[in-house]
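Asker: Predicted coordinates and the sequence they were generated for:
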Amino acid sequence: MEHFNPKLAAWLSKAPSTEAGLNNIQIPGKSTNLVWQNRYREPTRYELELVSQLERAFAEGITELASLVAALNQWGLRNEAGEAWSCASFQDEMARLGY
């Protein structure tokens, strides 16, 4: 099973593809069902740990940005550069990961 959609990487460019739809016609019953259709690659270990800690925070009822950032720092989760979180760096990271 694919854990990401390899065809998405070609669509990440800001310029339209000149090959849109090329070799993408699906024959009923013969196409592969991609579970992770919206991923162009597998998540990194860092991204998986961030998701795990965000789920933990939400399960504990943390919903405000400042409280979330404080909890991530208290639990020892650092950003990808190894630095403590700030509200601004967390928002920047969410924008980057959300593309």
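Answerer: That came through fine. Numbers count the residues shown, from 1 in each chain.
Asker: Could you use CA atoms for every contact and neighbour count after this?
Answerer: Noted.
Asker: end to end, how far does stretch 54-73 reach?
Answerer: End-to-end span of stretch 54-73 (CA to CA, to the nearest Å): 12 Å.
Asker: Other residues contacting that stretch?
Answerer: 53, 78, 84-87, 90 (CA atoms under 8 Å, 6 or more residues apart in numbering).
Asker: Kindly report the same for stretch 75-84.
Answerer: Here stretch 75-84 has contacts from 46, 50, 53, 72-73, 85, using CA under 8 Å, 6+ apart.
Asker: ok, and here's another one to check against it:
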Amino acid sequence: MNPIQDFNPWLPDTQALIPAQEGGNGKIHHPGQSQNVVWQTRSRVPDGFESTLIATLESLFDAGAETLPELVDALNDRRVYDRSGAPWNERSFREFLTINGY
């Protein structure tokens, strides 16, 4: 068996503007031949933008944020903007989550 990687190289890239419609049947796992590892559902290691966003969201949830408006306002207050550097709004953040699956 190959060494464990920190991403699944057989998954489609999730940076597309439209989520991939094709599945990974026969590519993601082979029953009885693969380990169930934590990183099996990501196709690559998160980049700096994603890592910052994830860490910030975790701290916001820890601080008690529960609603979309709270999250969007707090992200903008902390200057954790979208990938193009624009402040988030509820629509843009919802679209980002829909596409990226976070």
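Answerer: Received the coordinates, thanks. Here the structure is a predicted model, which means the values were calculated and not measured.
Asker: Overlay them and tell me the TM-score.
Answerer: Between these two chains, after superposing, the TM-score reads 0.75 (TM-score structural alignment, normalised by the length of structure 1); 93 aligned residues with a CA RMSD of 2.8 Å.
Asker: Out of the contacts of stretch 54-73 of structure 1, grab the one that's most surrounded.
Answerer: Trp85 (21 neighbours; other CA atoms under 10 Å).
Asker: That residue corresponds to which position in structure 2?
Answerer: Matched to structure 2 by TM-score structural alignment, Trp85 of structure 1 sits across from Trp88.
Asker: And the helices in structure 2?
Answerer: Here structure 2 has its helices, by DSSP state H, at 48-62, 68-77, 90-100.
Asker: now the second one: which residue numbers in structure 1?
Answerer: Residues 65-74 of structure 1 are where helix 68-77 of structure 2 lands when matched by TM-score structural alignment.
Asker: Now that stretch on structure 2. Mean distance?
Answerer: For stretch 65-74 of structure 1, the mean deviation from structure 2 after alignment is 0.7 Å (mean CA distance after the TM-score superposition for structure 1).
Asker: related to what we said a few turns ago, residues touching the match of Trp85 of structure 1, list them.
Answerer: 72-73, 75-76, 81-82.
Asker: which among the residues you listed end up buried?
Answerer: Buried residues within the contacts of Trp88 of structure 2, counting neighbours by 16 or more other CA atoms under 10 Å: 72, 75, 81-82.
Asker: now, which of the contacts of stretch 54-73 of structure 1 sits nearest Ile27 of structure 1?
Answerer: Nearest to Ile27 of structure 1 among the contacts of stretch 54-73 of structure 1: Gln53, at 41.3 Å, using CA to CA.
Asker: how much space is there between the aligned residue in structure 2 for that closest one and Tyr102 of structure 2?
Answerer: Aligned counterpart of Gln53 of structure 1 in structure 2: Thr56 (TM-score structural alignment). Distance of Thr56 of structure 2 to Tyr102 of structure 2, computed by CA to CA: 13 Å.
Asker: Then Phe7 of structure 2?
Answerer: 15 Å.
Asker: out of these two, which sits in the busier spot?
Answerer: Using other CA under 10 Å as the criterion, Phe7 of structure 2 and Tyr102 rank with Phe7 on top: 17 against 8.
Asker: separation between the more buried one and Val45 of structure 2?
Answerer: With CA to CA as the criterion, Phe7 of structure 2 and Val45 of structure 2 are 6 Å apart.
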